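>>> the following block contains a protein sequence and its predicted model.
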Amino acid sequence: MNVVTNANEVFLQAVRVHGGAPGPIARGAAMMHLAMHDAVVAIVPGHDPYLPGLTASGTENVQAAVRHAAHGVLGHLYPAQQDIFDAVLATVENSIPATAAQLAGRALGDASAAAMIAHRTNDGSADNTPYVANMRPGSWRPAPGATAATPNWGNVTPFSLGGLSPAAWRATFRPPLPAGATNVPDLLRSAAYADQFNEVKSLGRDNSGTRSPDQTEIAHFWANDLDGTSKPPGQLFAMTKTVAVDAALSVPRTARLFALVAVAMADAAVVAWDSKYNTELDLWRPDNAIQQAFLDDNKDTEADPYWLPLSVTYGGARFSPPFPAYVSGHATFSAAHGRMMANYFGTDTRTFTVTTEDPFAIGTPRQYTSFSAAAVENARSRVYLGVHYQWDADMGNTAGTQVADHAFANLLN
């Protein structure tokens, strides 16, 4: 087994236990995988590190360095699970002689983790300023008794600045208003909005008569919204592992692949949440829009106070994720992931199988022949699930692709 993919499995299990919104998960994964990558390239030069300053003689044990880099970041991210991380590490290391190379590798990994933790201190991820919803037509508002999830995540410092200021970086990737609109009232009155509204109203309803069985399966297959799963980034990391194993990548190549993918998804979260919360369009979800269509001033939309999405909790309650619709996080994550995979391997064409942890999927793996095909289906699935409009998917796909290209051009070369 590859030490990098092993560490990723430990991370995903920590996510299943801890739960939470996808932004912090993606940030944590980027921190861990970049720390592992930097430990590897300090010992086996070949690509630029993410952070400068880590030095090594080249005699350190790479496996030990990777294990300790992951262990250090994991304990920082999920301190309540420290005993689990310690036990996992001890299970491996208790059977390995503590040679000079092993001890030096462990120290190097610890140093890489500490450097990454220090680097990401004060990156905006701890900002818990509450979201204040406005009640204008078209604006998202939390469900009764719920709160907005990570409303300030669009202000987190990106990993792939590439010489840009954080503000300039966000402006570079921020999606415009959809359908060429210049303001929200005009958008709601447009024929384009009515088309988007009526499509998800038909396809995304809990008991839809127009959604096919395969579309229903696609909706659940890519969802992974519920705590207890490894969430959307986790499903994409599982896909990354499948492809890496099939390609028989070495530890250094695996470390670079996972670091690049992790950065792309972490920065995709910043782009998506910036669009969701930091622009004039905090777009309401389809359930809000359809139940309150009498507010949108559009003659081609009709309210249905009983409309509910296909998306469902363990207890059977229908729900939408607790943040605005535009753009889709799933679409932005999957596009960033797919494009980074294509950039790394030099081709979009690859045959691979994807699995799911969503409890409402039938569990049958799905096969794809390109990274972009999987990303497009992932994005489209959110319409079938009843929680997004197609333009959320389309513009998220564009933004995620651009973020991945930027990160690939600027990091770990």
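Structure's in. What do you need? A quick note: this is a predicted structure, and the numbers were derived from the prediction, not measured.
>>> please make it C-alpha for all contacts and neighbour counts, starting now.
OK.
>>> looking at it, P309 is touching R318, isn't it?
Yes. With contact defined as C-alpha atoms under 8 Å, P309 and R318 form a contacting pair (6.2 Å).
>>> for G154, give me its contacts.
Taking C-alpha atoms under 8 Å, 6 or more residues apart in numbering as the criterion, G154 is in contact with A269, V270, V271, A272, W273, D274, S275, Y277, N278.
>>> what about versus this one:
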Amino acid sequence: MPVRRLTAALLTAALMLALTAVPAHAGGPTLVVRWNQAMLTAVRTGTLGPPLVARALAIVHTCAYDAWAAYDAVAVGTRLGGSLRRPAAERTQANKAEAISYAAHLAAADLYPAQRATFDALMADLGYDPAAPASQAAQTGLAACRAVLDQRHADGSNQLGGYADTTGYAPANAPVVVSEPLTTLAQPGRWAPLTYRNAAGALVTPPFLAPHWGQVASFGGSARALADAVPAPVPYGSAGWQTQAAEIVALTAALDDRQKAIAEYWADGPASETPPGHWCLFAQQVSARDRHGLDQDVKLFFALTNAVMDAGIASWEVKRDHDTGRPITAIRDLYRGSTVPTWGGRSVDGASWVPYQPSTFPTPPFAEYVSGHSTFSAASAEVLKRFTGTDAFGGQAVVAAGSSKVEPWVTPAQDVTLRWRTYSEAADQAGLSRRYGGIHFKAGDLQGRALGRAVGEAAWNRATAYWTGRG
């Protein structure tokens, strides 16, 4: 069974390490898994945030799928349909592998140009030269990928403009300095930037991450419509607003070691594979567990990564629509001047309350409602459940004693093993982890899960239409 083992000696990397791979079958990880691993390496060393990472993963695996489809008797590509289909005599595993690799390399280098050496090294290890794509398979893979890149360069993400906002978003509130008690907040129900010192010791005030992301073209075609159907959050000043804040205060004050371990295991913050990549790690485990071949993994990662891309689009659309404040500002505003209990057995002035998060990344820089973690995870679980034909997972992770980044060397007091019987159970825990961490309110979590399930179903239906030739 796969286990993520964290030790105190690796404290600085705790909870951001890749899950230890399940021992693979005799052939080792498939070519698709190897490209996914290379992408996750780039993600961890890059600077893209979760929805941007989800899109990058989807583009690479869509290019791989479209290249593969040219060597399948039925499947059609997402951009060029069946126009690239090669004769039956050419539909060999070797040609599929070569076409996929040239396509994946082109896409990966386009998305993470600073990490090109990683992708070049994998090509060399596979026996391919990206500078000499002379074969028919290489040309087919490149043609398939170029069509995808042409479409995605104009998909609303503004990749070619460095992903800069295209909507003119401006926060309703001035930055809140985390290390100082809150005194005033112009619009307490709205999102506020936070000022704090990051892991490098620099004083930073991150802007809202990709406020234009709801405009990105979705794979399933319905991400925006599904987002617009999400119920509105409780309004500022209502009884519901006060209740959800009180719930987080009480929940975080009563955290036990297992709950703290859950909050940190699923955090997937800076320098990690991020939530979309976390579910790719689970898919790698499924590939090894179920002894997948190349064809299976092309389809699995194609469906999964496009589901997480659409999850990012849909959840960011909701975030931008409502622009809701995070618990850190809502609680400070509601409880300033009052003493409140908090994690670690302490009591603080409500104006200084902080969530159970590392001080170097106290809260992600975007609106609260809905939870991206919940949406990414529920969408991923939906695809994995449908692809494997069962919700059974059987995954686990071990969070080692003392490995906490919030309470280093102290928490947890003993190793904590997290187990998930099903993909759905893992997704639910991912969503709940954000409430334990003081990052999201209950409704943001639960509505994110519901949105993710709907997004995952739509992406699955579109993916299966492509590989069954219905396009």
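Perfect, I can see it now. Everything numeric here is computed off the predicted structure, so don't read it as measured data.
>>> fetch the TM-score of the aligned pair.
Put the two chains on top of each other and the TM-score (TM-score structural alignment, normalised by the length of structure 1) is 0.86; 380 aligned residues with a C-alpha RMSD of 2.6 Å.
>>> mind checking how far A170 of structure 2 is from V298 of structure 2?
Computed as C-alpha to C-alpha, to the nearest Å, the A170 of structure 2 to V298 of structure 2 distance reads 40 Å.
>>> ugh, wrong one, Y466 of structure 2
Separation of Y466 of structure 2 from V298 of structure 2 (C-alpha to C-alpha) stands at 12 Å.
>>> and W279 of structure 2? What does it align with in structure 1?
Here W279 of structure 2 is matched to L236 in structure 1, going by TM-score structural alignment.
>>> looking at this, that match is in a strand?
No. Going by DSSP: H, G, I helix; E, B strand; the rest coil, the assignment for L236 of structure 1 is helix, not a strand.
>>> does it touch S334 like I think?
Yes. Counting by C-alpha under 8 Å, S334 is a contact partner of L236 of structure 1 at 7.2 Å.
>>> what do those two both touch?
In contact with both L236 of structure 1 and S334: no residue, using C-alpha under 8 Å, 6+ apart.
>>> neighbour count: the two, which is higher?
Using other C-alpha atoms under 10 Å, the more surrounded residue of L236 of structure 1 and S334 is S334, with 31 against 25.
>>> mind listing what that one touches?
Here S334 of structure 1 is in contact with L236, M265, A374, A375, V376, N378, A379, N397, G400 (C-alpha under 8 Å, 6+ apart).
>>> in helices, which of these fall?
Judged by DSSP state H, the contacts of S334 of structure 1 include L236, M265, A374, A375, V376, N378, A379, N397, G400 as members of helices.
>>> next, count neighbours for the equivalent of the fourth one over in structure 2.
Under the alignment (TM-score structural alignment), A375 of structure 1 pairs with A427 in structure 2. Under the neighbour criterion other C-alpha under 10 Å, A427 of structure 2 is assigned a count of 25.
>>> next one: the residue lying closest to A427 of structure 2 once chain neighbours are set aside from G49 of structure 2, what distance?
Setting aside the residues directly before and after it, A427 of structure 2 is nearest to S377 in space (C-alpha to C-alpha, 6 or more residues apart in numbering), at 4.8 Å. Distance of S377 of structure 2 to G49 of structure 2, computed by C-alpha to C-alpha: 16 Å.
>>> in structure 1, which spans are strands?
Here structure 1 has its strands, by DSSP state E, at 349-354, 366-370.
>>> give the aligned equivalent of R291 of structure 2 in structure 1.
Looks like R291 of structure 2 aligns to A248 there (TM-score structural alignment).
>>> separation between that match and A361 of structure 1?
In this view, A248 of structure 1 and A361 of structure 1 are 30 Å apart by C-alpha to C-alpha.
>>> ok, the two, which is more surrounded?
Between A248 of structure 1 and A361, counted using other C-alpha under 10 Å, A361 has the larger neighbour count: 19 against 12.
>>> for the more buried one, what are its contacts?
Contacts of A361 of structure 1 (C-alpha under 8 Å, 6+ apart): E217, H220, F221.
>>> picking that back up, P309 and R318 of structure 1: which is more packed in?
Counted by other C-alpha under 10 Å, P309 of structure 1 and R318 do not tie: P309 has more neighbours, with 26 against 15.
>>> quick revisit: who's more crowded, Y466 and V298 of structure 2?
V298 (24 against 20).
>>> what residue in structure 1 is paired with L142 of structure 2?
Aligned counterpart of L142 of structure 2 in structure 1: D110 (TM-score structural alignment).
>>> can you count the residues close to that match?
D110 of structure 1 is flanked by 24 other residues according to other C-alpha under 10 Å.
>>> now it: how far from L249 of structure 1?
Distance from D110 of structure 1 to L249 of structure 1, by C-alpha to C-alpha: 24 Å.
>>> now L34 of structure 1. Nearest residue, chain neighbours left out?
A259 (5.2 Å).
>>> map A317 of structure 1 onto structure 2.
Using TM-score structural alignment, the partner of A317 of structure 1 in structure 2 is T360.
>>> quick check, S370 of structure 1 in contact with F345.
No. Checked against C-alpha under 8 Å, the pair S370 of structure 1 and F345 is beyond contact range at 11.5 Å.
>>> and these two? which has more neighbours close in?
Per other C-alpha under 10 Å, whichever of S370 of structure 1 and F345 has more neighbours is S370, with 17 against 13.
>>> how about that one, nearest residue that isn't a chain neighbour?
Distances taken as C-alpha to C-alpha, 6+ apart place T349 nearest to S370 of structure 1, at 4.4 Å, with adjacent residues excluded.
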